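**Student:** 3D, please:
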Amino acid sequence: MPDSGTTLLWQVIRQDDNGNHYRVGRYATRDEAQKVVDSLDSRGRQRLYWVERIGEPAH
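**Tutor:** Next up is the predicted model:
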């Protein structure tokens, strides 16, 4: 868990079957966020996950 001084600049987004987007979590590094996406993708569910830098236009 990040300390209170850590800036969380990366987020994992999930898109459901209806095209709705949900934030799964926020992370300090892109690598950390990508590991979460990889873990979620490996579960075999039919959902789309990706990493975005906070403040960038939506995917």
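**Student:** rest of the way, CA atoms for contacts and neighbours
**Tutor:** Noted.
**Student:** Contacts for the helix or strand containing V51 next, please.
**Tutor:** Assigned by DSSP states H and E, V51 belongs to strand 48-53. Residues from elsewhere that reach strand 48-53 (CA atoms under 8 Å, 6 or more residues apart in numbering): 9-16, 30, 33-34, 37, 40-41, 58-59.
**Student:** quick one: what helix or strand has the most centrally placed residue in the chain in it?
**Tutor:** Among the residues of the chain, the one closest to the centroid is V12, at 0.7 Å (CA atoms, centre = their mean). Following DSSP H and E, one finds V12 within strand 10-15.
**Student:** one more to put side by side:
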Amino acid sequence: MHGGRRGAMTDGGAVLPWLVIRQDEGGNRYRVGRYATRAEAERVADGLDTRGDQQLYVVERVGRAAG
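**Tutor:** Now for the predicted structure:
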């Protein structure tokens, strides 16, 4: 049998379409976490932004083209 991936699903079945992405000075991007709402993701990104490091934190929705 062949199970398909569910882009915005977790193992528990909750939909988590909002990502917090960390981008470093070299342009490398790393997923920090997935969240149910944009507001929750933005709160997390804002909290990480205050740490004083030289990283950029952005919020993106799964499956949406950047633009």
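**Student:** Mind telling me what the residue nearest to the centre of the first structure corresponds to in the second structure?
**Tutor:** Aligned counterpart of V12 of the first structure in the second structure: V20 (TM-score structural alignment).
**Student:** if I look at the nearest residue to that match once chain neighbours are set aside, how far off is R22 of the second structure?
**Tutor:** Spatially, and ignoring its direct neighbours in sequence, V20 of the second structure is nearest to V59 (4.7 Å; CA to CA, 6 or more residues apart in numbering). Using CA to CA, to the nearest Å, one gets 9 Å for the distance from V59 of the second structure to R22 of the second structure.
**Student:** who has more neighbours, the two?
**Tutor:** V59 (23 against 20; other CA atoms under 10 Å).
**Student:** I'd say A28 of the first structure and S4 touch.
**Tutor:** No - using CA atoms under 8 Å, A28 of the first structure is not in contact with S4; the gap is 11.4 Å.
**Student:** picking up where we left off before, residues in the second structure aligned with the strand holding V51 of the first structure?
**Tutor:** Using TM-score structural alignment, strand 48-53 of the first structure corresponds to residues 56-61 of the second structure.
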